[in-house]
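> got a structure for you, letters missing:
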């Protein structure tokens, strides 16, 4: 028999799927562990399938559990976004517009243009990062955002704006410091201070040239943290040129990576959004976005 998916039970399941530990998930959810266990079992009965392999020492997702985690994360985010839009409407319409932006990008002109075109509108800006730029759109924390590819485009609408070169940032005393252009092959032996999936060209070259060697897994969260590690000689980072220029400092240098593709900047929003403000933003963005930055050294 078909059953509706209970979003509360889904939220409980996603907490367990994240921690793979009922005790830690129960603490995060602020419920008793036996209650959480009963809710997960009830969800499994409703869906008619096992979601978790569990015993006293180990919890793991089944194949069905992996699928529910992937799709359920997006579903719950969309439900939260829907709730925010309904509440905005109940309060008299969306008089607050939340605009996200990635490091190295500025949205001042867009904010001013939106406010001038919509008297009384409050525009809030929210800094995002590689790990949450899409999540913030899906769960409604921002109404639209300036994003950088690559990203997971599920349930998102994307409007491309411009491309810009990618650069490697190295310590000021590094062997590559001062070079205007380098090759991705020059970086194969370097320690990358970010998720290799964000720089698949480096991942592929490094995997080929370092066959059998485990690639570094260090992933530092913010640009500021990454540059601190770079300056200390702990590794290198690949950034869009505008980000490297925005966070310029004397103890690091950057060089354009000549043989990999550029970074693409887009405006993104929820695909099911019908906001007129989003349509206004995309028109304004095309009118105001700057020319791709160049390296004039």
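Noted; the coordinates are in hand. Values in this document were obtained by computation on a predicted structure and should not be read as measured data. Numbers count the residues shown, from 1 in each chain.
> going forward, measure contacts and count neighbours with C-alpha atoms only.
Fine.
> for residue 18, which non-adjacent residue is closest in space?
Distances taken as C-alpha to C-alpha, 6 or more residues apart in numbering place residue 25 nearest to residue 18, at 8.0 Å, with adjacent residues excluded.
> give me the three-state assignment for the one you found.
helix (DSSP: H, G, I helix; E, B strand; the rest coil).
> ok, it - contacts?
Listed by C-alpha atoms under 8 Å, 6 or more residues apart in numbering, the contact partners of residue 25 are 12, 15-16, 18-19.
> could you turn the buried ones of the residues you listed into a PyMOL selection?
The PyMOL selection below is limited to those of the contacts of residue 25 classed as buried (16 or more other C-alpha atoms under 10 Å):
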select buried, resi 12+15+16
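> can you tell me which of the contacts of residue 25 are in helices?
12, 15-16, 18-19 (DSSP state H).
> which among those gets closest to residue 102?
Distance to residue 102, by C-alpha to C-alpha, is smallest for residue 18 among the ones in helices among the contacts of residue 25, at 25.3 Å.
> for residue 34, give me its contacts.
So residue 34 contacts nothing (C-alpha under 8 Å, 6+ apart).
> what about it, which helix or strand?
Per DSSP states H and E: residue 34 is located in helix 33-47.
> give the buried residues for that helix.
Buried residues in helix 33-47 (16+ other C-alpha under 10 Å): 33, 36-37, 39-41, 43-44, 47.
> out of these, which two sit at the greatest distance?
Counting by C-alpha to C-alpha, the most remote pair of the buried residues of helix 33-47 is 33 and 47, 21.3 Å apart.
> what residues sit buried inside the host helix or strand of residue 159?
Using DSSP H and E, residue 159 sits in strand 156-164. Residues 156, 158, 160-164 are the ones in strand 156-164 that count as buried (16+ other C-alpha under 10 Å).
> try it against this one:
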């Protein structure tokens, strides 16, 4: 009877909303856990909670706010809010934008294809994170920082009942934990044999036995 090979490890499935870049974290994962599959898929921001509740993903990089019931959430960083607009729009002449500048504008926040086309035609403007404007950059569009807007925050979320064994390792990578300080490295570190202390005691006994006795 031949031994059956171990079943393949379950992949860690990571979702991310548009504008999040995972290149560095994926590279570090590959270097440390090359044999552990990591599945990374972009998800629509409107579905960021749904993909966690349905079990489609183990973790997701989300854009706050998000309903936090039954979720673990680690806020990671703030994004720069910008006004995404046509290069021909009058506001493009400004270096920065304030809320007062937008009083008479049709401001939208969903960067779907239709809204982007309307923005290019100067029918509307888009209030989005700078990462979105950069990711979907077009020659006929530009962006300006909105200096008095609250910055959106990117966080890493996962369900409290998800016990995937590699979640803690991925959190460590995102937080900048080194390979030597990772929990996996600590768990794999071999224990020191108990005989070592016994050997030291034996050596001391031998040294004591070898000590010359003082003559009276």
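Thanks, I have the structure now. Everything quoted here is computed from the prediction, not taken from an experiment.
> for the two chains, what TM-score is obtained?
Remark: TM-score between the superposed chains equals 0.72 [TM-score structural alignment, normalised by the length of structure 2]; 172 aligned residues with a C-alpha RMSD of 2.1 Å.
> residue range in structure 2 corresponding to the strand holding residue 159 of structure 1, please.
Using TM-score structural alignment, strand 156-164 of structure 1 lines up with residues 71-79 of structure 2.
> and residue 112 of structure 2, what is it in contact with?
Contact partners of residue 112 of structure 2, counting by C-alpha under 8 Å, 6+ apart, are absent.
> show me where the stretch 1-150 of structure 1 has helices.
Assigned by DSSP state H, counting those that start in this stretch, the helices in the stretch 1-150 of structure 1 fall at 7-19, 22-29, 33-47, 63-90, 108-117, 135-138.
> distance to residue 100 of structure 1 for these - can I get that in TSV?
What follows is the helices of the stretch 1-150 of structure 1, written out as TSV (distance: least, C-alpha to C-alpha, whole Å):
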stretch	distance to residue 100 of structure 1
helix 7-19	25
helix 22-29	27
helix 33-47	34
helix 63-90	15
helix 108-117	11
helix 135-138	8
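> for residue 171 of structure 1, which of the ones you listed is the nearest?
Closest among the helices of the stretch 1-150 of structure 1, using C-alpha to C-alpha: helix 108-117, at 31.3 Å.
> where does the closest one end up in structure 2?
Helix 108-117 of structure 1 maps onto residues 23-32 of structure 2, going by TM-score structural alignment.
> for the aligned partner of residue 242 of structure 1 in structure 2, which non-adjacent residue is closest in space?
In the superposition onto structure 2, residue 242 of structure 1 corresponds to residue 131 when matched by TM-score structural alignment. Closest residue in space to residue 131 of structure 2, ignoring its immediate chain neighbours: residue 19 at 4.7 Å, by C-alpha to C-alpha, 6+ apart.
> now do the same contact list for the one you found.
129, 131-132, 135.
> pull the residues that contact stretch 94-108 of structure 2.
By C-alpha under 8 Å, 6+ apart, stretch 94-108 of structure 2 touches 83, 91, 115, 123-127, 144-149.
> now flag whichever of those is closest to residue 41 of structure 2.
Of the contacts of stretch 94-108 of structure 2, the one sitting nearest to residue 41 of structure 2 (C-alpha to C-alpha) turns out to be residue 115, at 23.4 Å.
> which one is the aligned partner of that closest one in structure 1 nearest to, not counting chain neighbours?
Under the alignment (TM-score structural alignment), residue 115 of structure 2 pairs with residue 226 of structure 1. Once flanking residues are discounted, residue 226 of structure 1 sits nearest to residue 220: 5.8 Å by C-alpha to C-alpha, 6+ apart.
> helix/strand/coil for the one you found?
Applying three-state DSSP: residue 220 of structure 1 is coil.
> translate residue 54 of structure 2 into the numbering of structure 1.
Aligned counterpart of residue 54 of structure 2 in structure 1: residue 139 (TM-score structural alignment).
> contacting residues for the closest residue to its match other than its chain neighbours?
Spatial nearest neighbour of residue 139 of structure 1, excluding adjacent residues (C-alpha to C-alpha, 6+ apart): residue 77 at 3.9 Å. By C-alpha under 8 Å, 6+ apart, the residues touching residue 77 of structure 1 are 135, 138-140.
> what about residue 86 of structure 2, how many neighbours?
26 (other C-alpha atoms under 10 Å).
> residue 128 of structure 1 too?
By other C-alpha under 10 Å, the residues close to residue 128 of structure 1 number 21.
> sticking with the aligned residue in structure 2 for residue 256 of structure 1, tell me its helix or strand.
Using TM-score structural alignment, the partner of residue 256 of structure 1 in structure 2 is residue 145. Under the criterion of DSSP H and E, residue 145 of structure 2 resides in strand 141-145.
> quick one: that strand to structure 1 mean distance?
Compared with structure 1 after fitting, strand 141-145 of structure 2 has a mean deviation of 1.1 Å; criterion: mean C-alpha distance after the TM-score superposition for structure 1.
> what is that strand packed up against?
strand 81-86, helix 130-135 (3 or more C-alpha pairs under 8 Å, 6 or more residues apart in numbering; DSSP states H and E).
> before we move on, the earlier item: quick one: the helix holding residue 34 of structure 1 to helix 7-19, angle?
110 degrees (axes from the mean of the first three to the mean of the last three C-alpha atoms, to 10 degrees).
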